[in-house]
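Asker: predicted coordinates and the sequence they were generated for:
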Amino acid sequence: MWKGFSIFKSQVDVNNRQIKMEDERVAFESAKVTDIYVLQTILKKVYGKSPWSNTIFWIELTKKQNGLYLKVLDRNKTVGFVGVRVEGSDAHITNIAVLPDCQNQGFGKQLLEQAEKFALSKDCLTLSLEVKKSNVQAITLYKKFGFFENGVKPKYYKEDEEDAIDMVYVLEEIK
């Protein structure tokens, strides 16, 4: 799947789909069905519980042709992940999470950068996501990255009926 992914500035090992970054302690790896437990654990540590079932993760992880699930590893430990699904000319971030004790270290930004590169490789025009209105830290990160608020989805999150902020990032060619 990563073959021909020349837009990554890092070394790609096609056999195990690992992307080594300039910082030797950080790597990105394609998530597999066997990673569902790890992804669920991260979501539970970030949000208190996972909004997704194992079945939903399984479906997402097996639809690779129009999506991407990427783990970020710090010293070989999975500390976060991003999920992206291509829907027409939009690449929608379905999930992005970084362990609480690893936040504010640049992992979220790096995951967004990888999502952006993937979206560009699929000829998408936009990158989108929803975020809880109360998640000020994430909203700040997304705005710094270049996302803008596109509207509000009332009572979007079923567990607490919290509103979601719909955010969009207009993609441009990476120079």
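Answerer: That came through fine. Numbering: from 1, shown residues only.

Asker: please count neighbours and contacts with C-alpha atoms only from this point.
Answerer: OK.

Asker: quick check: residue 96 touching residue 79?
Answerer: No. If you go by Cα atoms under 8 Å, residue 96 and residue 79 don't touch, sitting 11.1 Å apart.

Asker: same for whichever helix in the chain runs longest, what does it pack against?
Answerer: In the chain, with assignment by DSSP state H, the single longest helix is helix 107-121. Other helices and strands packing on helix 107-121, by 3 or more Cα pairs under 8 Å, 6 or more residues apart in numbering; DSSP states H and E, are strand 67-74, strand 77-87, strand 90-98, strand 126-132, helix 136-145.

Asker: pasting the second one now:
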Amino acid sequence: MTWDIRAYRGPDDATATFDVFQAAVRQTASSVYGPDQVDAWAGPARTDLSDWDSRRREASTLVAEVDDTVAGFTDLLPDGLVDMLFVHPRSGGRGVARALLTATMRDARARGLTELRTLASRSAQPTFERLGFTVVAHRPDNTIRGLVVPNVEMRRLL
């Protein structure tokens, strides 16, 4: 499988990246979280994606495309937080997350950052570990929309 990594293209990418997020949370993360936790994390289905689009444009968002279809995306905030990393389940296990994180690390180094941090879900933790992130703290009480959805704080020196 080959993919292209490119910058987020504003409103044109909002629906596709939101769909990737929903599929990744509802399908991939459901292997490690219960139905109520998944529903809390995924949140309500949205028809107005203006806030979603604004968040992607404010971050340094990279998008992975496979055959002209958005397969995944990642957000890097100015302080070095990898805020989002999601891959559509149909593209999982094929190196898309690795390609996105590798490009994000290259971008972070170019910005002069010396470390990246993330709050990784249980399903994403192994991916981050394979790319050199280490667990800083377990967050068993992480709460989303009133439900506990445990995750881990991780970091990687650049």
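Answerer: That came through fine. No experiment lies behind these values; they were computed from the predicted model shown.

Asker: what is the distance between the longest helix of the first structure and the centre of its chain?
Answerer: On the basis of Cα atoms, centre = their mean, to the nearest Å, helix 107-121 of the first structure sits 7 Å off its chain's mean C-alpha point.

Asker: residue range for that helix in the second structure?
Answerer: The alignment of helix 107-121 of the first structure onto the second structure (TM-score structural alignment) covers residues 96-110.

Asker: number of nearby residues for residue 58 of the second structure?
Answerer: By the criterion of other Cα atoms under 10 Å, residue 58 of the second structure has 12 neighbours.

Asker: which residue comes closest to the spatially most central residue of the first structure once chain neighbours are left out?
Answerer: Centroid check for the first structure by Cα atoms, centre = their mean gives residue 82 as the closest residue, at 2.0 Å. Excluding the flanking residues, the one nearest residue 82 of the first structure by Cα to Cα, 6 or more residues apart in numbering is residue 96, at 4.3 Å.

Asker: pretty sure residue 141 of the first structure contacts residue 107?
Answerer: No. If you go by Cα under 8 Å, residue 141 of the first structure and residue 107 don't touch, sitting 11.0 Å apart.

Asker: thinking again about what came up before, the match of helix 107-121 of the first structure vs the first structure, mean deviation?
Answerer: For stretch 96-110 of the second structure, the mean deviation from the first structure after alignment is 0.5 Å (mean Cα distance after the TM-score superposition for the first structure).

Asker: residues in contact with that stretch: which ones?
Answerer: 3, 5, 62-64, 71-74, 76, 80, 85-87, 114, 116, 127, 131, 158 (Cα atoms under 8 Å, 6 or more residues apart in numbering).

Asker: show me what the residue nearest to residue 82 of the first structure aligns to in the second structure.
Answerer: Using TM-score structural alignment, residue 96 of the first structure pairs with residue 85 in the second structure.

Asker: same check on residue 34 of the first structure?
Answerer: For residue 34 of the first structure, the aligned residue in the second structure is residue 12 (criterion: TM-score structural alignment).

Asker: what is the neighbour count of that match?
Answerer: Counted with other Cα under 10 Å, residue 12 of the second structure comes out at 10.

Asker: how about the contacts made by residue 134 of the second structure?
Answerer: Shown in contact with residue 134 of the second structure (Cα under 8 Å, 6+ apart): 128, 154-156.

Asker: closest to residue 49 of the second structure out of those?
Answerer: When the contacts of residue 134 of the second structure are ranked by distance to residue 49 of the second structure (Cα to Cα), residue 128 comes first, at 27.8 Å.
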